[in-house]
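Visitor: sharing a sequence plus its predicted fold:
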Amino acid sequence: MPDIKNLDLITAKVNDFTVNDLKFVTEFRYWVEMDTVQLYDEYNIPMLLINFVLIPKREAPAYKVSIQFKKVGSLQLAAGGTVIQLSWFEIMNISDNGWDSVNYLVRDIESEDRFKFYCNDIEVIAIEEADWIIG
């Protein structure tokens, strides 16, 4: 399991959680936290907030999980229709590769050309029970 801040917010509700339990994307928000007045300054921080639908392995309710990704790069997203379905979601720690400010590769393995990015930091922001009908 990658080093995700506030992961205990999820594991308190779903003790056998894996990132592959994140099955759908319902909201996707990209922005840049501006540190200086220069638009292309290396001190500006690309941010990404994604709301996922978490479907536990056991009989349990679905959850809406908000996760924030910091210092996002090489973002690839192809979406159409309604929610984005994830086939085999993965967050891989690549900090040993020696890339500056890149610790994680985030992707849907089976649809990597449609959903993939790199980031430096990951934090769970919120989790709440969802009453959506899935299926």
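Guide: Happy to help now that I have it.

Visitor: drop to CA atoms for contacts and neighbour counts, all remaining ones
Guide: Fine.

Visitor: any idea where the helices of this structure begin and end?
Guide: When secondary structure is read from DSSP state H, the chain shows helices at 8-11.

Visitor: what's the distance between the lengthiest strand in it and the middle of its chain?
Guide: In the chain, ranked by residue count with DSSP state E as the criterion, the top strand is strand 22-33. If you compare the mean C-alpha spot of strand 22-33 with that of the full chain, they lie 7 Å apart, counting by C-alpha atoms, centre = their mean, to the nearest Å.

Visitor: ok, now stretch 20-28?
Guide: If you compare the mean C-alpha spot of stretch 20-28 with that of the full chain, they lie 8 Å apart, counting by C-alpha atoms, centre = their mean.

Visitor: try this one side by side with the last:
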Amino acid sequence: MIKNVELITNEIQDFSLINIKLITGFFVSFYKEFEENKSLLEIDFVIEGENGNKFLANFHFHNPQNIRYESGGPYHQISIKIQDIEDIGWENKRYEVIDFEGDTLQFYCSDIEVMSIKGTIYSI
């Protein structure tokens, strides 16, 4: 499901999406690749490990569509859920990403990839 998730599981052995606590960065970019229009949603999440250690993880969501994001401050608490919707058969929509508690985030994407993870002292 998530490419390079081992970057996280090397730091947090029992990682699940419930470990994701905050959004600290949210960036959308558009580019052309081989004459095809592409887009990328880059989100920085604070992830909390089982022993209270915190990590900053950078995720890339490829070809995001129908992005809805509501935030009211310098960081955003979140309860994320990723659903594989490949069976629906929508073009370029393999996953649906939602905030299942606050309903403040929702979008579709074709691929999800962890780009980096590093320790942080960000307080939750």
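Guide: Yep, that arrived. Because the structure is a prediction, the values reported are computed rather than measured.

Visitor: do you know how far the counterpart of Val53 of structure 1 in structure 2 is from Phe26 of structure 2?
Guide: The alignment partner of Val53 of structure 1 in structure 2, by TM-score structural alignment, is Val46. The span separating Val46 of structure 2 from Phe26 of structure 2 equals 12 Å under the rule C-alpha to C-alpha, to the nearest Å.

Visitor: so these two - more neighbours on which side?
Guide: The residue with more neighbours, out of Val46 of structure 2 and Phe26, is Val46; 29 against 14, by other C-alpha atoms under 10 Å.

Visitor: ok, the more buried one to Lys38 of structure 2 distance?
Guide: Distance of Val46 of structure 2 to Lys38 of structure 2, computed by C-alpha to C-alpha: 27 Å.

Visitor: now Phe61 of structure 2
Guide: Taking C-alpha to C-alpha as the measure, Phe61 of structure 2 and Lys38 of structure 2 are separated by 11 Å.

Visitor: same thing with Glu101 of structure 2?
Guide: Here Glu101 of structure 2 is placed at a distance of 30 Å from Lys38 of structure 2 (C-alpha to C-alpha).

Visitor: before we move on, back to that, the more surrounded of Phe61 and Lys38 of structure 2?
Guide: Neighbours around Phe61 of structure 2 and Lys38, counted as other C-alpha under 10 Å, are more numerous at Phe61. The numbers are 23 against 14.

Visitor: so what's the more buried one up against?
Guide: Under the criterion of C-alpha atoms under 8 Å, 6 or more residues apart in numbering, the contact list for Phe61 of structure 2 reads 40-43, 109-113.

Visitor: top of those by neighbour count?
Guide: Taking other C-alpha under 10 Å as the neighbour criterion, Cys109 ranks highest of those with 25 neighbours.

Visitor: what lines up with that residue in structure 1?
Guide: Using TM-score structural alignment, Cys109 of structure 2 pairs with Cys119 in structure 1.

Visitor: could you do Ile121 of structure 2 as well?
Guide: For Ile121 of structure 2, the residue aligned by TM-score structural alignment is Asp131.

Visitor: from Lys70 of structure 1, how far out is the residue lying closest to that match once chain neighbours are set aside?
Guide: Spatial nearest neighbour of Asp131 of structure 1, chain neighbours left out: Ala62 (7.1 Å); criterion: C-alpha to C-alpha, 6 or more residues apart in numbering. For Ala62 of structure 1, the distance to Lys70 of structure 1 (C-alpha to C-alpha) stands at 26 Å.

Visitor: the aligned partner of Val32 of structure 1 in structure 2 and Tyr69 of structure 2, how far apart?
Guide: Per TM-score structural alignment, the equivalent position to Val32 of structure 1 in structure 2 is Phe30. Distance, Phe30 of structure 2 to Tyr69 of structure 2, by C-alpha to C-alpha: 18 Å.
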